[in-house]
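Trainee: sequence? don't have it. structure:
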């Protein structure tokens, strides 16, 4: 699965930029509040507007201080997958239950330096695991290869039946890094500048999918 990140899109032409990634599996939307991360992007009104102009399922990544209050509102707005950060959530189990009750998938994200092991039991309440392969906050950063050990650990837990999460990765994904991430066990790849910096974003989405499928070893 390929999820283009509109963080790298032209915000003045969002409807056109969304249309340019036809064939994408999800559309990744980074919500930042300038508190949890040192950047301010978009919020619920823009997400609601995006829902009106695309059939691509929205994948909202909430990099915000108070996901306990805000996460369910994105689910109620029709977002397909709502991801919160374990480092910010006060009651992540309740968040997951509220998101599912509102009709969304529940996602949990971990920063590059956050270990996976303390949160394995918590992940049983979630549908997706988002492994950050850059420090959250800004697009266009270089991929941190060390996080792939975390991906491999998650893949083993999924393959053994201990977890049922979809494994997603975000940060520095491009034609040079996607195969390594696929080999490690990623299911869904967030790509921003690699897609929106290309002459033909839709063609790049298809190419990234081919590279990931060829390297994955899984159907």
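Mentor: Received it, and whenever you're ready, just let me know what you need. As the structure is a prediction and not an experimental result, all values here were calculated from the model.

Trainee: rest of the way, CA atoms for contacts and neighbours
Mentor: OK.

Trainee: So residue 85 sits against residue 114, correct?
Mentor: No: the pair residue 85 and residue 114 does not pass the contact test of C-alpha atoms under 8 Å, sitting 10.4 Å apart.

Trainee: Comparing those two, which shows the higher neighbour count?
Mentor: residue 85 (21 against 16; other C-alpha atoms under 10 Å).

Trainee: Longest helix in the chain, please.
Mentor: For the chain, the longest helix by residue count, based on DSSP state H, is helix 201-216.

Trainee: by contact count, what packs against that helix?
Mentor: strand 2-4, helix 178-184, helix 193-196 (3 or more C-alpha pairs under 8 Å, 6 or more residues apart in numbering; DSSP states H and E).

Trainee: do that again at 10 Å, thanks
Mentor: When contacts are defined as 3 or more C-alpha pairs under 10 Å, 6 or more residues apart in numbering; DSSP states H and E, helix 201-216 sits against strand 2-4, helix 14-19, helix 178-184, strand 188-191, helix 193-196.

Trainee: any idea how far it is from the chain center?
Mentor: Relative to the centre of its chain, helix 201-216 is centred 17 Å away, using C-alpha atoms, centre = their mean, to the nearest Å.

Trainee: Distance of residue 179 relative to residue 147?
Mentor: Noted for residue 179: a distance of 14 Å to residue 147, by C-alpha to C-alpha, to the nearest Å.

Trainee: how about the strands of the protein, start to end?
Mentor: Secondary structure of the chain (DSSP state E): strands at 2-4, 27-32, 58-63, 81-85, 105-110, 128-132, 166-170, 188-191.

Trainee: now for those, which one comes closest to residue 97?
Mentor: strand 105-110 (8.1 Å; C-alpha to C-alpha).

Trainee: Run the angle between the closest one and strand 128-132 for me.
Mentor: With axes from the mean of the first three to the mean of the last three C-alpha atoms, to 10 degrees defining the directions, strand 105-110 sits at 30 degrees from strand 128-132.

Trainee: let's bring in a second one:
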């Protein structure tokens, strides 16, 4: 079953609690939360206090994507704030194996994200130990970007590794996904779809999530 993970980076920050409750009622499977530090990516977004404050509005899985330097330093804080999945970037961590095992020891699921130009082979040996791989299909830092076409091949590569080493692996794709291309993204092997603009545009969240599912 395909899971839809709306990115609240595209939500109305002035009424974030209401937006979260809306996602819960409108058919979202996870809540994707992009944490940016202004260093690893050229933008700043949510921190621990925000995540802690919105946790009470839903029981949906909090899929927390750490686009930050030295993510292991902050992982426990995000878990305590309510994260259910912690995603760290291959490019941001010098000791990724250690960080993966540390996050698992905190009792949550762990994922590794790959920027568009990063080779899938870089995480080949970690695949059996991961709960999810996040393939960035745009350069991270901002919403509303266009899907980078060569990332379709990366999705297929991760799916092949999943079939060999970890059949339970979730394959998440984030960036530029709409009702027009979600079908091919899923066909290539993705089973968790992050969508920001495609979910929140025009304020028709329920209909937009429905259209995404219909596009599969």
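Mentor: Yes, it's here. Quantities reported herein were computed from a predicted structural model and do not represent experimental measurements.

Trainee: For the two chains, what TM-score is obtained?
Mentor: After superposition, the two chains reach a TM-score of 0.93 (TM-score structural alignment, normalised by the length of the second structure), with 212 aligned residues with a C-alpha RMSD of 1.4 Å.

Trainee: sorry, back to before: let's have the helices and strands packed on helix 201-216 of the first structure in JSON lines, adding mean neighbour count and distance to residue 210 of the first structure.
Mentor: Shown next, in JSON lines, are those (neighbours: other C-alpha atoms under 10 Å; distance: least, C-alpha to C-alpha, whole Å):
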{"stretch": "strand 2-4", "mean neighbour count": "27", "distance to residue 210 of the first structure": "10"}
{"stretch": "helix 14-19", "mean neighbour count": "17", "distance to residue 210 of the first structure": "21"}
{"stretch": "helix 178-184", "mean neighbour count": "22", "distance to residue 210 of the first structure": "10"}
{"stretch": "strand 188-191", "mean neighbour count": "27", "distance to residue 210 of the first structure": "12"}
{"stretch": "helix 193-196", "mean neighbour count": "23", "distance to residue 210 of the first structure": "14"}
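
Trainee: Looking at these, spot the one closest to residue 130 of the first structure.
Mentor: Nearest of these to residue 130 of the first structure, taken as C-alpha to C-alpha: strand 188-191 at 8.9 Å.

Trainee: in the second structure, what residues pair with the closest one?
Mentor: Residues 192-195 of the second structure are matched to strand 188-191 of the first structure when aligned by TM-score structural alignment.

Trainee: from the middle of its chain, how far away would that stretch be?
Mentor: 7 Å.

Trainee: That one against the first structure, how far on average?
Mentor: Superposed on the first structure, stretch 192-195 of the second structure shows a mean distance of 0.2 Å to its aligned residues (mean C-alpha distance after the TM-score superposition for the first structure).

Trainee: Contacts for that stretch next, please.
Mentor: Residues from elsewhere that reach stretch 192-195 of the second structure, judged by C-alpha atoms under 10 Å, 6 or more residues apart in numbering: 1-10, 29-33, 63, 132-134, 136, 143-144, 170-179, 182, 185-186, 208-209, 212-213.

Trainee: List buried residues within those.
Mentor: The neighbour-count criterion (16 or more other C-alpha atoms under 10 Å) marks 3-10, 29-33, 63, 132-134, 136, 143, 170-179, 182, 185-186, 208-209, 212-213 among the contacts of stretch 192-195 of the second structure as buried.

Trainee: need the longest helix for the second structure.
Mentor: helix 151-165.

Trainee: Mean distance between it and the first structure after superposition?
Mentor: Following the fit onto the first structure, the mean deviation recorded for helix 151-165 of the second structure is 1.3 Å by mean C-alpha distance after the TM-score superposition for the first structure.

Trainee: What is that helix packed up against?
Mentor: On a contact count with 3+ C-alpha pairs under 10 Å, 6+ apart, helix 151-165 of the second structure meets strand 132-136, strand 170-174, helix 182-187.

Trainee: and if we set it to 6 Å?
Mentor: If you count contacts as 3 or more C-alpha pairs under 6 Å, 6 or more residues apart in numbering; DSSP states H and E, helix 151-165 of the second structure packs onto no helix or strand.

Trainee: Aligned to residue 20 of the first structure, what sits in the second structure?
Mentor: Match for residue 20 of the first structure (TM-score structural alignment): residue 22.

Trainee: and what of residue 48 of the first structure?
Mentor: By TM-score structural alignment, residue 48 of the first structure lines up with residue 52 in the second structure.

Trainee: And for that match, nearest residue in space, chain neighbours not counted?
Mentor: Ranked by C-alpha to C-alpha, 6 or more residues apart in numbering and with sequence neighbours excluded, the top spatial neighbour of residue 52 of the second structure is residue 81, at 4.4 Å.

Trainee: number of nearby residues for that neighbour?
Mentor: Residue 81 of the second structure, neighbours per other C-alpha under 10 Å, totals 19.

Trainee: Could you export the strands of the first structure to TSV, including columns for distance to residue 158 of the first structure?
Mentor: Below are the strands of the first structure laid out as TSV (distance: least, C-alpha to C-alpha, whole Å):
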stretch	distance to residue 158 of the first structure
strand 2-4	20
strand 27-32	23
strand 58-63	21
strand 81-85	19
strand 105-110	15
strand 128-132	11
strand 166-170	8
strand 188-191	14
